[in-house]
Structure formats: C-alpha cells, structure tokens
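Colleague: What follows is a predicted structure for the sequence shown.
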Amino acid sequence: MPAATTVDDRPAQPLRVAIVGYSFMGSIHAQAWTTAPRFFDLGPGVELVAVSGRDAGAAHAFADRFGIADVETDWRTLLTRGDVDVIDICTPGHLHAEIAIAALDAGIHVLCEKPLANTLEEAERMVAAAERAATQGVQAMVGFSYRRTPALAYAQRLVADGRLGTIRHIRAQYLQDWIVDPDFPLVWRLDAEQAGSGALGDLGAHIIDLVGFVTGQELTGVSALSSTFVTERPLPDASSGLSATATAATPRTGTVTVDDAVVFIGRTDGGALATFEATRFATGRKNAMRLEVDGSDGSITFDFERMNELEFHDHTLPAEEAGFRRILVTEPGHPYAGAWWPAGHGLGYEHTFVHEVADLARDLAAGRRPEPGFADGLRVQRILTAVAESAAANAGWVTLDH
C-alpha cells in the first residue's frame, strides 16, 4: 500500500519501490531511482526494496549491483509484501497489462515502460484500472522518458509560449541500426508475441508521444507503410523463451514476426502536416531521434545524438539576422538542468530517467496525477494501432477518433 502520511500529507518514510525486470530497462530505472534523491528534493527519499525476475541468479546479481535487499522470482509476491509503494514495470510488453492491473487493484502506484501495452484492448483495460485506482489516490504513469530531455522540455515551452506561431509542418524520425546484420539473433524484441510490434512500438511510440507533447496537437489520421527486411534470423539460446519456431529447412533460425521499419504521414487537429519514420535499419545511426517543427513565426529542430542542443529559428527577426541558432540547453533556467552541473556541462541518456522518477516521486508526495498518465499511453496506442492497420492495407488512410 502507499506510504503512510503525516498530518501535513508528507510521506513519513521513503517511497518504497520494487522493480520488475532486471535487463537494460531495469538497470536504467534502478540507476534513476538511486540517483534522483541525490539531486532533487524528494522529501524522505526513495528506497529500492525488491527486484523481481524469473532467473533467480540474474536477479540476485542485479540486486547486489544496485544494493537492493530482496529478490522475488514471482512478481505477484510484491503485491502482498506490505512494503511496496510503487511497482516499476520494466518487462517486455506482453507482461505490462497483467502486472499493472494487479498492482493498481492492490493499491500500489505503477510506473510502466512504454509502449503501454501490446494491444489496444490491453491498453484500454490498463486505463480502466488506473481510473479505478485514482479514486483511491493510487496513481499510474507511463515511461515516455524522452519528455524529460531538457532540450525537448524547453522546445515544448517555446511552442506553448507561441514562439513558433501557427504550426504547419512536423517531422519526426527515430533511426537506429542495431539489427542491420542479418546474423543478429532473434531476440525478444523481434517476436510479436512478446514485443507487440518492432520499430513501430519500440521507436515509433516515442516520437508519436513527443509530437503530441511538444506541439500540443493530436493526429487525426494516418497513412503508413512498413517492411521487414530480414525475415529469418538465428535463434538465440533456448532459455530466452522466444515463441518463434525454427523451420525444417533452417532448423537453427526462426521467423521475425515484427516490422523492421515503418514510415507514415498524418494530419493534426491543428491543421499541420506530419511525417514519421522509425527504423532499425538506418546504417550508421545509433540513437538518432529527431524532431523538427516548422511554424509561421519560427522553427525548432532537435537530434538526440546531440541531446544538449536545440536549434531555434526566430522568423520574426529581420532577414539579415535570420537563421537557425544553437541553444546549449544547460543553463540553470532550462528545464531540469539547474539540478545538475555548471552551464555547459552536458547531461546524458540516463538523466532523462532520473528526471522521470523524480517527477513521479514529487507528484505522488503532492497527491497529483503524474504525467504522462496511462490515458496518454492509450492515445499513443491508438495511433500505433491505426498505423499498423494502415500499413496492413498498403498505406490506406485510417481516421483517428481520440
């Protein structure tokens, strides 16, 4: 149950967090929870009380690495321990709905990695559980961590302040290359039963959310194409639990059941035209998440591979002074940056997660609904579903009703 409170509604003890999952996302979340109280005022602080994972050996190694006292091999035991205020879900997507709904129904706050779920139906059930829980003061948040990049948070501020005027064009890309090699193994992210989709859900979810966050506009329709460039891959160790079945002709390979890349266009409720691209086959690109927004009075452009920089063009200046200029988003007045280092000393990928959990902890302490909530995750899920439907129909137009 949530931590007991004193008469002034401040938590009487640290926020007690249990993490489900101990791989890449589990590690970055554990690091964030450990670091956040050292740089942000979180009242009594945070305590990582447990980690849950199916491999006891790997979970114990994770616990030792991050100083976590307890290990559970069944996440359900976290619901009845009595010392867990927040369950942080860092598992593959097919497990999100079951864990989140059970935790919320047990009166435990939830932070769930993106995308919210593998299917629209699962996302809708998660939102319903979050709404039930909210009536009891129990909150749910979806982990779109890139919102907490200082440069993107500052871009959102510029748009909200009207510095770009009427928005006309939006261009969003997420480019990676980690599976270009056809001998890269068939990991769980390439299996639809566990991941739901490929580049669409993994990368596309981020840029869909960011477009809504930065511009404040919703997509009203989409038209998409997708492709799977490498359809068969070597099977990893059998302990991975992948659902793919090796073929008779190539018994050491399995079928890729997700997309490798997707492109789509859309229109927003503000009348802007939007283009999106998400791919794991952009050779040479490691984590190039890019956003450009063009308006009547100015434009902004951002690339996460230079995450401390935002380019801004002020079209209201005389032509002789016009052009994109670099803003180094490390000043104390920039979002989140003042909690860290002197100006010019940049932040990294991990800091976005520190900002995420710090915001969540402060919202819980204040009794506020955290953002983005599960309803925001559902909006993204609806767009992901529409994109998949359009791609299946070979770029058919799909209208969105939010």
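Modeller: Perfect, thanks for sending it.
Colleague: CA only for contacts and neighbour counts going forward, please
Modeller: Will do.
Colleague: all helices of this protein, in order?
Modeller: Assignment of helices within the chain using DSSP state H yields the ranges 24-39, 56-66, 96-105, 120-134, 150-160, 192-195, 199, 205-215, 349-366, 374-392.
Colleague: Go through those and pick out the most buried.
Modeller: helix 199 (a mean of 27; mean count of other C-alpha atoms under 10 Å).
Colleague: Give me the contacts around that helix.
Modeller: With contacts defined as C-alpha atoms under 8 Å, 6 or more residues apart in numbering, helix 199 is touched by 258-262, 278-280.
Colleague: looking at the helices of the chain, which is closest to Glu232?
Modeller: Checking these against Glu232 by C-alpha to C-alpha gives helix 192-195 as the closest, at 13.8 Å.
Colleague: name the helices or strands packed onto that closest one?
Modeller: Contact partners of helix 192-195 among helices and strands, from 3 or more C-alpha pairs under 8 Å, 6 or more residues apart in numbering; DSSP states H and E: none.
Colleague: where's the most centrally placed residue in the chain relative to Ala58, distance?
Modeller: Nearest residue to the geometric centre of the chain (C-alpha atoms, centre = their mean): Phe144, 3.0 Å. Separation of Phe144 from Ala58 (C-alpha to C-alpha, to the nearest Å) stands at 26 Å.
Colleague: hang on, isn't Ala69 packed against Phe62?
Modeller: No. In this structure Ala69 lies outside contact range of Phe62 using C-alpha atoms under 8 Å: 10.5 Å.
Colleague: so who does the nearest residue to Arg285 once chain neighbours are set aside touch?
Modeller: Nearest non-adjacent residue to Arg285, counting by C-alpha to C-alpha, 6 or more residues apart in numbering: Gln176, 5.0 Å away. Residues near Gln176 by C-alpha under 8 Å, 6+ apart: 279-288.
Colleague: let's bring in a second model and compare:
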Amino acid sequence: MSPGRETIGIGMVGHAFMGAVHSHAWRSVHRFFDPPLVPRLAVLGGRDETRARVAAAKFGWEDVETDWRKLVTRDDVGLVDVCTPGDSHAEIAIAALEAGKHVLCEKPLANSVAEAEAMAEAARRARERGVRAMVAFNYRRVPALAHARNLVASGALGEIRHVRSVYLQDWLSDAQAPMTWRLRRESAGSGALGDLGAHIVDAAQFVTGDVITGVSALTNTFVKQRPAENGGTDEVTVDDTALFLARLSGGAVATFEATRFALGRKNAMRLEVNGSKASLAFDFEAMNELQWYEGTGTEAGFRRILVTEPQHPYVGAWWPPGHLLGYEHTFTHEVADLLDAIGAGTDPAPSFDDGLRVQRVLDAVEKSAAAQARWTSVEET
C-alpha cells in the first residue's frame, strides 16, 4: 500500500469471466494510478464454496462467502462489485446500497426497466448519505473512445449527422454450441441486445453526448433450441441478433446492429460518427487506434491516430508511446475513476441513471420489434 492512503475493502459477487477481469483491475489499479483509496480484495462471493475458494486463491481474494447477503453487510467490505447474471443485479445492488456500501454493477444494469428504475432510485437515496454507485460500461474507458468523445465535445466534427455502430461476435454460430444462462430470458433478460447492444448504445451516447430518443427495430432468433447440460435440448428464449434505426437528441440519425452470429468476427465493436467537418471511426479489434477524416480533394482519406500518447486519456499511467494497451486495462481505468469519485465525494459516471437510460432504449427496441418495427419513443417506454 502507498503511504498515507486509506484502504477500502472490496466484496465481489461472482467469479466467472467478469469476475476474473474485475479481480485483475482491483489488484492492479493502485500500482499504476494514484487513487485516494487502495482496494483490498476482502471477500469473494460464490454459491459453491469449493469453486469460490479455488477462484479466491487464483485471483488473490482473502476470504469467501457463499451467501451474498452476508457479504454485503460485512464490516470489512466498503464496496460491493456485482459480477453476476442480470437477474440478481437489482436485489444485490439495492441491498448493498441500503447497507451503506458503494456499488459497481456490471452491465446491463438490470433485466427490466422496472428493476433499473428501482436501482436508480436506491442509488439516489444512497447518494444523500455519501454512498456512490456506478454501472460498468468498460468501453467508455478505452483510451481511443474517450479521445473520440473529447474530439466530438471540442467541436472538431462540427454538427453530428450520422452514427453507425455494430457489435459483432460469432461464438454462437454453431447450432450445436451448448445452452448457457445467456440464452435464457429469466437469467439474461435478453440476448445479443442486452449483452452487446447495451455496450454500443452507451458508447454512442457517451461519444456524441446525445441520447437516443426513438427506435425502429427488429430482432431474430436463428437457433431456437440448443443441447442441454444433462442431455436433450433446451429452448432459447432470447434474441440472437438485434438491429435498429434510431434518432438522437441532437438531430443525428443512427443505426445499430448486435449479433453473436457474425461468423469470423470475434469482438468487433465498432463506432463511426460523421459530422459536418470531420468523421471518426473506431474498431475494438484495433482498440488503440482511431480513424480520422478531415479535408477535401481527390487525395483525401481517413488517417490513423495511434492513441498511445501520454496526453491521451488514461495512457500516461502505462507504457511509452506505441506500446499497446488491451481489454483488461479498460477495467483498471473503470475502477480508478470510481475510486477517484468516492474519494472526492462526487458522482461517478456512468451512473445508475445512465444505466437506466440504456435500459429504456433496450426496452424500446424490444417493443418496436414486437410491433413489427413500429417507431417507438424511448420516453414512452
């Protein structure tokens, strides 16, 4: 621990994929950044004690709990990190906030607007007692996307006219891929829409500074049954893909596509913004770069901005220019920002209200798709 800095005990619920990257962030953040509070990996929560202890030993946690209710009330826990499927986000986060614990909750915030509203209201009440809450949209912390936001905010693109964003994966393309919790509505809330679409909705709103006001959407489920764990088949009850048109509050029009069936695409989260003066484009599979266009003439074209200079967002804490960052760094940036906000007594971003705003868009997409792409206002959902 760095001299003069207080510690804060972290209690994390869940230890699968998100638990692994969050653990790495909590372990490393104070070794590269200078947060006012140094995290201590106090307790890891998991339903199976044996598996939880194996994960705790692997990731560096001091203790385990098999009941999240005990975890959120422990005296040695000051912040609860929720890394569970969406069906338990609301219950855990609200209980933690009411127990006076700061909360970091994975995205999407909840499985329904009603749950997200309850969480946002709990966060507002907690804020009055100095307790903070943040939703984990980690792509905001990609230095190139944060730099893109700064470029838009500076006016360098002029009037924003078009936004197009896609999130393409292929890990479900095989119809024989087994059933998981992500394919059940009761646990995941939705499919590609909530898992991937939530990210590109938030990224578009973050970079442009505008919000989505209405959508026209369609969704589809390509594989309706999958092999079950214990033999036989299970019914897939979520979407495999979601596509929608949208209008933003600043007047721009936008298109979005989220799918886990784009064969050959592994994690192609892309965003392009066209303005009256310039355009920018981002692709997470080249996450240290922005493509930038500004100019006219027969030789004009996009050029590459390598976002690894120390003056670029977050980058100065890491390596010399040209030494690239990776996926895991976005989570370290995320918890650094959260600890800074807690230390300063300010509200972190994205807040639970921001998460609720994304949830309203997802809800509007589902309602529009159910009504055969009828234009659906986000405010009316």
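Modeller: Yep, that arrived. The structure presented is a predicted model; accordingly, all values stated were derived computationally and were not measured.
Colleague: Can I get the helices of structure 1 in a markdown table including distance to Ile89 of structure 1?
Modeller: Compiled in a markdown table, the helices of structure 1 are given as follows (distance: least, C-alpha to C-alpha, whole Å):
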| stretch | distance to Ile89 of structure 1 |
| --- | --- |
| helix 24-39 | 8 |
| helix 56-66 | 14 |
| helix 96-105 | 7 |
| helix 120-134 | 13 |
| helix 150-160 | 24 |
| helix 192-195 | 14 |
| helix 199 | 20 |
| helix 205-215 | 17 |
| helix 349-366 | 13 |
| helix 374-392 | 13 |
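Colleague: who wins for proximity to Thr301 of structure 1 among those helices?
Modeller: Per C-alpha to C-alpha, nearest to Thr301 of structure 1 of those: helix 150-160, 8.7 Å.
Colleague: what's the angle between the closest one and helix 205-215?
Modeller: If you take axes from the mean of the first three to the mean of the last three C-alpha atoms, to 10 degrees, helix 150-160 of structure 1 sits at 40 degrees to helix 205-215.
Colleague: can you list contacts of helix 150-160 of structure 1?
Modeller: Outside helix 150-160 of structure 1, the residues that reach it (C-alpha under 8 Å, 6+ apart) are 146-147, 164-165, 213-216, 300, 302, 307-310, 329-330, 334-337.
Colleague: gap between that helix and the chain center?
Modeller: Going by C-alpha atoms, centre = their mean, to the nearest Å, the spacing between the C-alpha centre of helix 150-160 of structure 1 and its chain's C-alpha centre is 18 Å.
Colleague: same deal with stretch 93-113 of structure 1?
Modeller: What separates the centre of stretch 93-113 of structure 1 from the centre of its chain is 16 Å, taken as C-alpha atoms, centre = their mean.
Colleague: and it, how far apart are its ends?
Modeller: Stretch 93-113 of structure 1: ends 8 Å apart by C-alpha to C-alpha.
Colleague: whereabouts in structure 2 does that stretch align?
Modeller: Counting by TM-score structural alignment, stretch 93-113 of structure 1 lines up with residues 86-106 of structure 2.
Colleague: who touches that stretch?
Modeller: 68-69, 72-73, 77-84, 107-111, 115-116, 118-119, 122-123, 126, 129, 131-137, 186-189.
Colleague: Stretch 318-335 of structure 1 too?
Modeller: 150-151, 153-154, 308-315, 337-339, 342-346.
Colleague: Restricted to buried residues, select the residues you listed in ChimeraX.
Modeller: The ChimeraX selection below is limited to those of those classed as buried (16 or more other C-alpha atoms under 10 Å):
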select :150,151,153,154,308,309,310,311,312,313,314,315,337,346
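Colleague: Mind checking which of the contacts of stretch 318-335 of structure 1 land in strands?
Modeller: Using DSSP state E, the subset of the contacts of stretch 318-335 of structure 1 located in strands is 309-314.
Colleague: Let's have the residues you listed in a markdown table, adding distance to Thr352 of structure 1.
Modeller: What follows is these, written out as a markdown table (distance: C-alpha to C-alpha, whole Å):
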| residue | distance to Thr352 of structure 1 |
| --- | --- |
| Glu309 | 15 |
| Leu310 | 16 |
| Glu311 | 19 |
| Phe312 | 22 |
| His313 | 25 |
| Asp314 | 27 |
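Colleague: What residue in structure 1 is paired with Ala268 of structure 2?
Modeller: The equivalent of Ala268 of structure 2 in structure 1 is Ala288 (alignment by TM-score structural alignment).
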